[in-house]
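Trainee: Need a 3D model of the sequence below.
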Amino acid sequence: MTSASAPPQRDHGRAGRNLPAAVASAVVLLVAVALSLLFWKTAFMGIIVLALVVAVWELRQGLLKGGIDLPEQPLMIGGTVMVVTAYFWGAPVLVTATAVTALVIMLWLLRRGVEGYVRNATASVFTLIYVPFLGSFVALMLAEGGATPGIGFRIDDGVKGIATFILVTIASDIGGYVAGVLFGKHPMAPVISPKKSWEGFAGSAVFCVAAGVALVVWLLDGDWWVGVALGLVAVVMATLGDLCESVMKRDLGIKDMSQVIPGHGGLMDRLDSLLATIAPVWLLLHYLVF
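Mentor: I've put the predicted structure just below:
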């Protein structure tokens, strides 16, 4: 029996988004990030921690549909420790914090017994690397300008690096969206993501390289070829990040990780490209620009 009261599904076009809601949400998030970066780094660190907590919660909800139960508490607490230690003490301490958190998670799961231990422990360590560890590279990038928790307007190397990382990843999304909607005819991975096309990838590449060169030369005072490398790295990693999350969602039988961001779905639906991009971008800028 069909329900006459069920609301019809809205068609949001070839891109599959409610564009006005998506743009409004993106503007709000970008303004919050920009203000915290410019005036109070501690607030930005708080945004990072909040994002990883929500992302872990979303992943747990999604994985539960596949019979996998993540231990939220050690992932959230350990992830917070990882982000903070990365900001104040750098990459070596981050590696140690990650290893300790992984061990704590495996010990935590022992109290559940034998049934499902390997499955849950494996998924938990995967989540630890995917969200808190990769997210901690944002803290490493911010620390390029010095770990200064005070309030006050400043645009240091860390702030410039974060802006570069975010904007070049956004350029990939915008370029792919525009080119995909206007010219998309040849699916890149029809089984994984039917709306993603090779034409969209080409648009992402053009936008990413252009943004990379402009940001590295004008904002970071670096060489143009570093900007080209940055753009190419960003478009490849952002695309892979998007495809990997699409595979996860298809495997779990869900469309979005949640509905916490109007027009975008879940937070992980927006973080997938950013998480995949941040580590190589930090590595490139750390050794070639800063």
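Trainee: hey, let's count contacts and neighbours off CA atoms from now on
Mentor: OK.
Trainee: P71 touches S124, doesn't it?
Mentor: Yes - in this structure P71 lies within contact range of S124 using C-alpha atoms under 8 Å: 7.2 Å.
Trainee: what sits in contact with each of those two?
Mentor: Listed as contacting both P71 and S124 by C-alpha atoms under 8 Å, 6 or more residues apart in numbering are I105.
Trainee: Which of these two has more residues huddled nearby?
Mentor: Using other C-alpha atoms under 10 Å as the criterion, P71 and S124 rank with S124 on top: 26 against 19.
Trainee: helix or strand for that one, which one?
Mentor: In this assignment (DSSP states H and E), S124 forms part of helix 117-128.
Trainee: list the helices and strands that helix packs on?
Mentor: Using 3 or more C-alpha pairs under 8 Å, 6 or more residues apart in numbering; DSSP states H and E as the contact definition, the elements that helix 117-128 packs against are helix 72-89, helix 91-110.
Trainee: Nearest spatial neighbour of C208, chain-adjacent residues omitted?
Mentor: If the residues on either side of it in the chain are set aside, C208 comes closest to G231, at 4.6 Å by C-alpha to C-alpha, 6 or more residues apart in numbering.
Trainee: Report the buried residues of the helix or strand where that neighbour lies.
Mentor: Following DSSP H and E, one finds G231 within helix 224-252. Within helix 224-252, the residues that count as buried by 16 or more other C-alpha atoms under 10 Å are 224, 226-246, 248-249, 252.
Trainee: now the angle between helix 224-252 and the next helix or strand after that helix, please.
Mentor: Downstream of helix 224-252, the next assigned helix or strand under DSSP H and E is helix 268-288. Computed by axes from the mean of the first three to the mean of the last three C-alpha atoms, to 10 degrees, the angle separating helix 268-288 from helix 224-252 equals 150 degrees.
Trainee: Give me the residues contacting helix 268-288.
Mentor: Identification of contacts with helix 268-288 by C-alpha under 8 Å, 6+ apart yields 55, 58-59, 130-131, 134-135, 137-138, 140-141, 144, 161, 165-166, 169, 226, 230, 233-234, 237-242, 245, 256-257, 264.
Trainee: Now do that helix: distance to the chain's middle.
Mentor: Averaging C-alpha coordinates over helix 268-288 and over its chain gives two centres that are 8 Å apart (C-alpha atoms, centre = their mean, to the nearest Å).
Trainee: a markdown table for the helices and strands packed on helix 117-128, including distance to L35?
Mentor: Converted to a markdown table, the helices and strands packed on helix 117-128 look like this (distance: least, C-alpha to C-alpha, whole Å):
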| stretch | distance to L35 |
| --- | --- |
| helix 72-89 | 19 |
| helix 91-110 | 26 |
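Trainee: Of all these, which one comes closest to G200?
Mentor: helix 72-89 (33.4 Å; C-alpha to C-alpha).
Trainee: Can you list the buried residues in that closest one?
Mentor: Of the residues in helix 72-89, 72, 74-76, 78-88 count as buried by neighbour count, 16+ other C-alpha under 10 Å.
Trainee: Does anything pack onto it? Which helices or strands?
Mentor: On a contact count with 3+ C-alpha pairs under 8 Å, 6+ apart, helix 72-89 meets helix 41-64, helix 91-110, helix 117-128, helix 134-142.
Trainee: any idea which of the ones you listed is most buried?
Mentor: Burial among these, expressed as mean neighbours by mean count of other C-alpha atoms under 10 Å, is greatest for helix 134-142, which shows a mean of 26.
Trainee: for comparison, sequence B:
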Amino acid sequence: MTDPSGEPPTDAPHSRAAARRAAENASAFHDHVRAARSEFEHQIDRARADFEQVNDRINERTGRNLLMAIAIGLVVGGGVLAMLLFLPWGFMIFAIAVCLLGVFEFARALQTSGRRIDIAPQLGAGAVIMLAASFLDGWTLWVLVFAGVAFILIWRLLAQMVASDGRRADDVLSDVLVSGFVPIYVPFLASLALVVLSREQGQLWVLGMIIAVVAVDTGAYASGLAFGSHPMAPRISPKKTWEGFAGGALAALLVGILYGMFVLHLPWWAGAISGLVFLGCATVGDLGESMIKRDLGIKDMSSWLPGHGGVLDRLDSLLPSAAGALALYLLFFPLTVS
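Mentor: Okay, the predicted model is just below:
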């Protein structure tokens, strides 16, 4: 545009200069944003690479997918906590289902190693034992445990007689003994947790057992990963160390004392004894299952739980601890009501 005299407006150069500066500033701003975004993406990629490198080292040392194991542990742990506190019968159903899954994968692992194991009677006897622990008295449970074992042994002998495949006598005897071991190792020990659950305040004692065992495993894992250098049982489980055992012991004592005092209302010394009992039970259970897997030549009982292995790989510490929980309940529960 021009003024009436035909001359261009005097502010036109200033407007063009301002527009040019604005365009330059906008371009510089966009360049800065792109550079910042590129740097941010570079830092993210670098952090991811560093994290994956560290995670790979941890996985290589422990033989587990740590992140997957933590995620599954949190989900299952949260569900168990909710059921114990608000839905005890739901925990009973969950425990029976998990126990039978453990029986199934143990039987399959034994079959893979060449043992003759009959899965159907194992599952049937396991279900009867678990249900008896939930609804019947203690003596009836013992009778049904012995009856279940006898039923499984007779089934195996009859199945071998029908097969007539010329199997050697020592192999047949081994099959019979292993068949009788399965219901005692899994359903019977697991049923003791349901016996505690059926008692007064039983859900709090079962929860305390689970928390203590998790504390032992977590303390041993963290301490062994950070400081482990002296193998505890190299012929059974090479990755377990005395440093890890010390970390598990410290965690067990701490949890036992605190949980016993503030939840179960036990004296501090009773809580300390409880922690040590669970430490011993969890350690024996862990090493015991490791010895079984080493004898079978397998790393895990199954691969149903990514980062954990099989169901029985997570029950190994809990099964003997259920016997410890029942003994502690019978011994210390009177202190909470006195």
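Trainee: How close are the two chains, by TM-score?
Mentor: The TM-score (TM-score structural alignment, normalised by the length of the first structure) is 0.89; 270 aligned residues with a C-alpha RMSD of 1.4 Å.
Trainee: Now render the helices and strands packed on helix 72-89 of the first structure as CSV, adding distance to W218 of the first structure.
Mentor: Conversion of those to CSV gives the following (distance: least, C-alpha to C-alpha, whole Å):
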stretch, distance to W218 of the first structure
helix 41-64, 23
helix 91-110, 28
helix 117-128, 36
helix 134-142, 18
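Trainee: A127 of the second structure is in contact with V98, isn't it?
Mentor: No - A127 of the second structure is not in contact with V98 according to C-alpha under 8 Å; the separation is 10.8 Å.
Trainee: what about the helix holding S124 of the first structure, how far off from the second structure?
Mentor: Between helix 117-128 of the first structure and the aligned residues of the second structure, the post-superposition mean distance stands at 1.4 Å (mean C-alpha distance after the TM-score superposition for the first structure).
Trainee: so where is that helix in the second structure?
Mentor: Residues 172-183 of the second structure are matched to helix 117-128 of the first structure when aligned by TM-score structural alignment.
Trainee: Tell me the gap between the matching stretch and the middle of its chain.
Mentor: Centroid separation between stretch 172-183 of the second structure and its chain, computed with C-alpha atoms, centre = their mean, is 27 Å.
Trainee: Stretch 33-50 of the first structure now?
Mentor: In terms of C-alpha atoms, centre = their mean, the centre of stretch 33-50 of the first structure is found 16 Å from the chain centre.
Trainee: What is the end-to-end distance of that stretch?
Mentor: Length of stretch 33-50 of the first structure, first residue to last, C-alpha to C-alpha, to the nearest Å: 12 Å.
Trainee: What residues in the second structure pair up with that stretch?
Mentor: Following TM-score structural alignment, the partner segment of stretch 33-50 of the first structure in the second structure covers residues 80-97.
Trainee: Can you tell me what V226 of the first structure aligns to in the second structure?
Mentor: Residue pairing (TM-score structural alignment): V226 of the first structure is matched to A270 of the second structure.
Trainee: for that match, what are its contacts?
Mentor: A270 of the second structure is in contact with I257, G260, F332, counting by C-alpha under 8 Å, 6+ apart.
Trainee: and if we set it to 6 Å?
Mentor: Under the criterion of C-alpha atoms under 6 Å, 6 or more residues apart in numbering, the contact list for A270 of the second structure is empty.
Trainee: for the one 5 residues further on, same thing?
Mentor: G275 of the second structure makes contact with A252, L253, G256 under the criterion C-alpha under 6 Å, 6+ apart.
Trainee: Counting only strands, which of the residues you listed make the cut?
Mentor: Using DSSP state E, no member of these falls in strands.
Trainee: Show me which of the residues you listed is closest to R57 of the second structure.
Mentor: Checking the contacts of G275 of the second structure one by one against R57 of the second structure (C-alpha to C-alpha), the nearest turns out to be A252, at 27.2 Å.
Trainee: thinking that closest one is in contact with V214, fair?
Mentor: No - taking C-alpha atoms under 6 Å as the contact criterion, A252 of the second structure and V214 are not neighbours in contact, 9.0 Å apart.
Trainee: Of the two, give the one with the bigger neighbour count.
Mentor: Neighbours were tallied for A252 of the second structure and for V214 using other C-alpha under 10 Å; the higher tally belongs to A252 (32 against 21).
Trainee: roughly how far apart are the equivalent of that one over in the first structure and W198 of the first structure?
Mentor: When the first structure is aligned by TM-score structural alignment, the residue opposite A252 of the second structure is C208. Plainly put, C208 of the first structure is 15 Å away from W198 of the first structure if you go by C-alpha to C-alpha.
Trainee: same deal with S25 of the first structure?
Mentor: 27 Å.
Trainee: Please say which of these two ends up with more neighbours.
Mentor: Set S25 of the first structure next to W198 and count neighbours by other C-alpha under 10 Å: W198 wins out with 18 against 15.
Trainee: What lines up with that one in the second structure?
Mentor: The equivalent of W198 of the first structure in the second structure is W242 (alignment by TM-score structural alignment).
Trainee: and the closest residue to its match other than its chain neighbours, how many neighbours?
Mentor: Nearest non-adjacent residue to W242 of the second structure, counting by C-alpha to C-alpha, 6+ apart: M232, 5.2 Å away. Here the neighbour count serves as a burial measure; for M232 of the second structure (other C-alpha under 10 Å) it reads 18.
Trainee: Tell me if I'm right that M232 of the second structure and G244 touch.
Mentor: No - in this structure, M232 of the second structure is not within contact of G244 by C-alpha under 6 Å, at 8.8 Å.
Trainee: re earlier: and the residue nearest to W242 of the second structure, how far is that from R294 of the second structure?
Mentor: To R294 of the second structure, M232 of the second structure is 16 Å away according to C-alpha to C-alpha.
Trainee: Would you mind pulling up the elements that the lengthiest helix in the second structure packs against?
Mentor: When the second structure is scanned for its longest helix (criterion: DSSP state H), the result is helix 12-62. Using 3 or more C-alpha pairs under 6 Å, 6 or more residues apart in numbering; DSSP states H and E as the contact criterion, helix 12-62 of the second structure has no neighbours among helices and strands.
Trainee: hmm, back to that, what's near enough to touch the match of A252 of the second structure?
Mentor: Listed by C-alpha under 6 Å, 6+ apart, the contact partners of C208 of the first structure are V168, A171, S172, G231.
Trainee: Apply 10 Å and report the result again.
Mentor: Applying C-alpha atoms under 10 Å, 6 or more residues apart in numbering, one finds that C208 of the first structure lies in contact with 167-176, 202, 214, 227-236.
Trainee: cool, and V27 of the first structure?
Mentor: Contacts of V27 of the first structure by C-alpha under 10 Å, 6+ apart are A21, V33.
Trainee: What lines up with I129 of the second structure in the first structure?
Mentor: When the first structure is aligned by TM-score structural alignment, the residue opposite I129 of the second structure is M82.
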